[in-house]
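Colleague: Generate a structure from the sequence data that follows.
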Amino acid sequence: MPTISVEQSLLNQIMEKHGFVHDIGVLADQLPLLGTDIDSCNETVLDIEIFPNRPDLLSGETLARAIRNFIHHEDAKPDLEVVKGEISLTVSPELRDIRPVILGAVVRGVKLDEDDIDSFIKSLMDHQEKLHFALGRGRKRASIGVHDLSSIKPPFHVKAVSGNTKFIPLAMDEPMSINQILENHPKGIDYAHLLDGFDLFPVIVDSNDSILSFPPIINGSHTTVGDETRDFFIDVTGWDLRSCESSLMLIASQLSERGGIIESVEVTSHDGNIGNYPNGKAVCHKLPCEILDGLLGRKLTDDEISVAINRMGGKFISRNEGEISLEMPRWRFDILHHVDLVEEIAIGHGYEDLGTDVPKAPMTSIARSDGNLRRRIRDSMQGLGLMQIQSLTLSNDDDQFNFMRFQPVGEVTRITNPITIDHTLLRQYLTPGLLRLLSTNQHHNLPQSVYELGTVVRDHENCDRVAFLVAERSGGFAAVRGRVQAFMRDLGSNDYVIEKLPDGEGPWLAGRSAKVSVAGLHVGCFGEIDPFVAECFDLKVPISGAEFSLTNLETAISDPV
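Modeller: Alright, predicted model coming up:
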């Protein structure tokens, strides 16, 4: 989770401007109730850890806005104050397949003290990078550019250019072509993969045809924010409108907390649609009273709800026909479901004041029908030296099917509105999650031996499976076959059959894979992972493993207990 350091002097300055007293003791006592972990809170600096669901707290300025509502009970303003500007930005049609979402905003008249300029620029850049991580998913979904408005001449135009186009990128003194930037510039090396496969590249130019940005890679050198910068132009580009819009509003909000005035930019998108951004109007949410009362375990009055949601930066509108109307800021990217609104009200009201209760339903437990089988599977896996893990049930087509060469079983259960391209469906196999785990743990020594006993979703029905992987320099097919034989022995099966698996069926290396059947029922398969499959997960070590159907194992092998 991201950690930010905020100078107490900045918080004190913003609080005084709004007529509040900045009390460090009160801050240390109450801020954790908002859902942040304080690492340190002394007279000089506040170090806090921000949970991923609150990207609106990733700068000192936007955190100060939340503190005023939550601790000082300032009247919340879910609308972002935006005045209509005169600057326009036009996107060429060819950007539809390159970088389709492009937004802009202007902030003028930011007020800075001479002593604060360096720390402000550092915090602005730090906020930008944290948003790239939290909302932009490493600049995939959204990337942000902040420019000195005085150094560029509107109107702006976004167009696609060849890799031979040259300009002077940030932190460089000489012009470089786009191809050279992608190959040699530090930022180009880091993010070149986002533009793999493109022959044309997006650039933002002003009316003088000067390149001010090459998104999502680097800005032009001449637009660098400096000590004299007081007027800013912000561009946000990407593939996801919600991520881009939230990023734009949060950067603009940070500057407005410093006294800046936000102006809208008229954006003509690649399809000819015209819109003014940022759109500061709050989002209206409807929350059924039944859900609120049921989850909280008590009924709150309208006044209690109003106070609670105000502390969270929102506004209570009305209660009509069993439904509550609330307004929340548009930059609250995390508000996706009724449960999110209930959580906001619970935090604003205070969990300590929700009361206590006892369960109304009988809670007598009974053993699962497959409990003994699961216990024997875990005992066997642990006996083989494997560590149990639990990976995400959400996955994507590449991990589940394209990389693994697995075929979908029945219909795939997909997420209607996925937050990230990495989590677009419910998994059908466990092995991809184990490969992802090994990929993120390459800094640890070999061997690495893991297994998972978990649920997958096939044809919209839950199924249980078990899989294991072993990454080791020695071993191979003989080693994994020995593990599978020991596993089947531990389950009490002696009449299983091991047969050759057809080449190309699953992630297994041709000629080094097999399937396991019991009484004619296919229960699983095992083998060495094909190096081409492993490379899709950035793995370069020999890996072997297996995956079994728990349902078929339970059917084919009788319970000896």
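
Colleague: Please count neighbours and contacts with C-alpha atoms only from this point.
Modeller: Will do.

Colleague: burial count for Met328?
Modeller: Around Met328 there are 24 other residues, counting by other Cα atoms under 10 Å.

Colleague: wait, what's in contact with it?
Modeller: By Cα atoms under 8 Å, 6 or more residues apart in numbering, Met328 lies in contact with 78, 282-285, 313-315.

Colleague: What of Val83?
Modeller: Contacts of Val83 (Cα under 8 Å, 6+ apart): 261-264.

Colleague: one step back: same list, the contacts of Met328, but as CSV with distance to Glu344, neighbour count and secondary structure please.
Modeller: Converted to CSV, the contacts of Met328 look like this (distance: Cα to Cα, whole Å; neighbours: other Cα atoms under 10 Å; DSSP: H, G, I helix; E, B strand; the rest coil):
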residue, distance to Glu344, neighbour count, secondary structure
Pro78, 14, 21, coil
Ala282, 16, 19, coil
Val283, 15, 16, strand
Cys284, 14, 16, strand
His285, 12, 18, strand
Gly313, 9, 26, coil
Gly314, 9, 28, coil
Lys315, 11, 25, strand
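
Colleague: To compare against the first, here's the next sequence to fold:
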Amino acid sequence: MWNQTTEKAIIRKEKHLEEEEEPSEDEEVIYKIEVPANRYDLLCLEGLSQALRIFNGLDPIPTYTVANISKESMLRMHVKPETSQIRPYVVCAVLRGVKFDEARYNSFIELQDRLHQNICRRRTLVAIGTHDVDTIKGPFTYEALPPKNINFVPLKQTRSFSADALMEHYKKDLILKKFLHIIEDSPVYPVIYDCNRTVLSLPPIINGAHSAITLQTKNVFIECTATDLTKANIVLNTMVTMFSMYCERKFEVEPVEVTYTDGRSYVSPDLSLYQMVVPLSYITTIVGVSLPAYEVARQLNKMQLPAKHSLSEKNETSFTVSVPPTRSDILHPCDVAEDVAIAYGYNEILKITIPSLKPQSLNQFKDLIRTEIAMVGYTEVLTYILCSSKEISTMLNREDDKTAAINGNPRTADFEVVRTTLMPGLLKTVGHNKDHPKPIRCELTYSDDFEKCSSAAWLIFEVCDVVRLDEKKDVGASNHCKLAALHCGATSGFEVPTCNLLILLRPLCVIIEIVIADTGLVDRIMELNGAPFVSPGDNMGYYIESSKEPEYLAGRQASIIYKGEKIGTFGIVHPQVLRNFDIPDPCSFVEINVEKFL
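Modeller: Sure, this is the predicted structure:
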């Protein structure tokens, strides 16, 4: 998307000037172009102009190649094991015979800055270093050393600094001080040396002055250090594909071998195409326009996605789409369909009236459950789907079963994994509110004369998803909708959840004989689903059986079996679990997988 403006209008808007206040800038027309956040190839003028020329049929789609040289003649980067403490990955490449002028040089620097702000997440994930390869000598080493052991002359400086002194120096720098926090608290700093122990860079802070590139530089060495190898490869590919057009051998990049002390090695960059098969019917359905195969292929070529169509044995047309290294945003067939729509033109697609939509059956069921539980006096809470790993393991007296999806970049220890149970969230809610007065609830508690009495207690519930690792899913994990409810009060016991929370135990022979109330929570849920209470072993309804879950008190817990499958548990929460969550009063808890009813 683009719009036309002028430098004067931009200055007036930025400085909030009135119409009569004229800025000094001229009225030269400027085009402002909005670039999608995932189109890293459009972050520089080279990529943008190339994309426009290909779109308009003025240029063919370039073929990027890796120079065919032997491993013996390749430059090498040796990675020391200490780097695993701070930035474990590095990828490299060389551009040979580059012809810089002032505009190209400035664009080269600006692309690095834009990538640092975008995919590199302000250099926390990836940091780019560029060097004049004629001023240094391989093989190179990527190390992690104590800051006092690193000494070099940084870019735009004239004297040598130790790394710790350099950090103090840059605390006054308006630009670089924003990146110091990434490594300043680490006992070791990452550093790249050549074979003469000349420092190339102190990533992600600054490059060395010795290897600085200039307008006269002909051969450029690019290194990307990272905490995320996938993003490092994307960044490196973007840099080399955009500026290999200025190389003596156009669109050719020289590879570098990266080796680790444990024997691992790889060659970067990887500029190979990968193939994606997309049915024509899928594309036309998504886009909403019936297009012939040749027209879809033409639109994809405009978007730099070479495509060939073929017929299957079932006489169905499919496209084999070749995804180039510049299009890291193409991850799924829906991305291919989106590019067809963009190339065809959104304004050319016939607008249709969206039919009235109906909520999914699971959502309808969840709303019904919420209403029924609220009607018997429970308050709904919404807790974080992320939690610490210990909250779903040791704090619940459980062993870590390795089924939790791990957050790769948690901001705090409280958000390390995706929860596998709703119990920690409800227990934390009570623990955080224990100093507040408990609400007065009219609970059904049965004494010898069956009189109703009221007491103060927390009655809370949640209906939400938990996540577990699942190799059968394309994303590696699956969601499960669960209902959990908690009763916390001075009289909480096994008879309370049965009469007040879990009254689904009609012939309770495991623990205690109880008179069944008509307002039982799980009884209501089972009744809503037409699930009768049956004898153990009968698969036509539900029944309970004793269980041995570590988060519950032994002998005061049970499993809920529905149509022969375990769908939940309930019982009195173990005292140690209550202490772990700093809860002084006894609690009863139930958790059920509600998807099993659909």
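
Colleague: which one of the contacts of Met328 of the first structure sits closest to Ala252 of the first structure?
Modeller: Ala252 of the first structure lies nearest to Pro78 out of the contacts of Met328 of the first structure, by Cα to Cα, at 14.4 Å.

Colleague: residue contacts, the residue nearest to the closest one when sequence neighbours are not counted?
Modeller: In space, and not counting its chain neighbours, Pro78 of the first structure is closest to Pro329: 4.3 Å by Cα to Cα, 6 or more residues apart in numbering. Shown in contact with Pro329 of the first structure (Cα under 8 Å, 6+ apart): 77-80, 281-283, 313-314.

Colleague: Quick one: map Pro329 of the first structure onto the second structure.
Modeller: In the second structure, the residue equivalent to Pro329 of the first structure is Pro324, according to TM-score structural alignment.

Colleague: Check Leu212 of the first structure too.
Modeller: Per TM-score structural alignment, Leu212 of the first structure is aligned with Leu200.

Colleague: How many residues are close by that match?
Modeller: 30.

Colleague: cool, the one 4 residues further on as well?
Modeller: The burial count assigned to Pro204 of the second structure is 27, neighbours taken as other Cα under 10 Å.

Colleague: didn't it look like it was pressed against Arg123?
Modeller: Yes. Counting by Cα atoms under 8 Å, Arg123 is a contact partner of Pro204 of the second structure at 6.1 Å.

Colleague: thinking again about what came up before, so how far is Asn407 of the second structure from the match of Pro329 of the first structure?
Modeller: 30 Å (Cα to Cα, to the nearest Å).

Colleague: just Asp134 of the second structure next, same as before
Modeller: For Asp134 of the second structure, the distance to Asn407 of the second structure - Cα to Cα - is 42 Å.

Colleague: How about Val381 of the second structure?
Modeller: For Val381 of the second structure, the distance to Asn407 of the second structure - Cα to Cα - is 23 Å.

Colleague: Could you do Thr326 of the second structure as well?
Modeller: 28 Å.

Colleague: what about these two, which has more around it?
Modeller: Neighbour count, other Cα under 10 Å: between Thr326 of the second structure and Asn407, Thr326 has more, with 24 against 14.

Colleague: In a strand, the more buried one, correct?
Modeller: No. Secondary structure of Thr326 of the second structure (DSSP: H, G, I helix; E, B strand; the rest coil): coil, not part of a strand.

Colleague: And the helices in the second structure, which stretches?
Modeller: Here the second structure has its helices, by DSSP state H, at 7-14, 45-55, 102-117, 163-170, 229-243, 280-287, 293-302, 333-344, 361-375, 423-432, 495-496, 521-528, 575-580.

Colleague: For Thr394 of the second structure, which of the ones you listed is the nearest?
Modeller: helix 575-580 (8.9 Å).

Colleague: Mean distance of that closest one to its aligned residues in the first structure, please.
Modeller: With the two structures superposed, helix 575-580 of the second structure lies on average 6.6 Å from its match in the first structure, counting by mean Cα distance after the TM-score superposition for the first structure.
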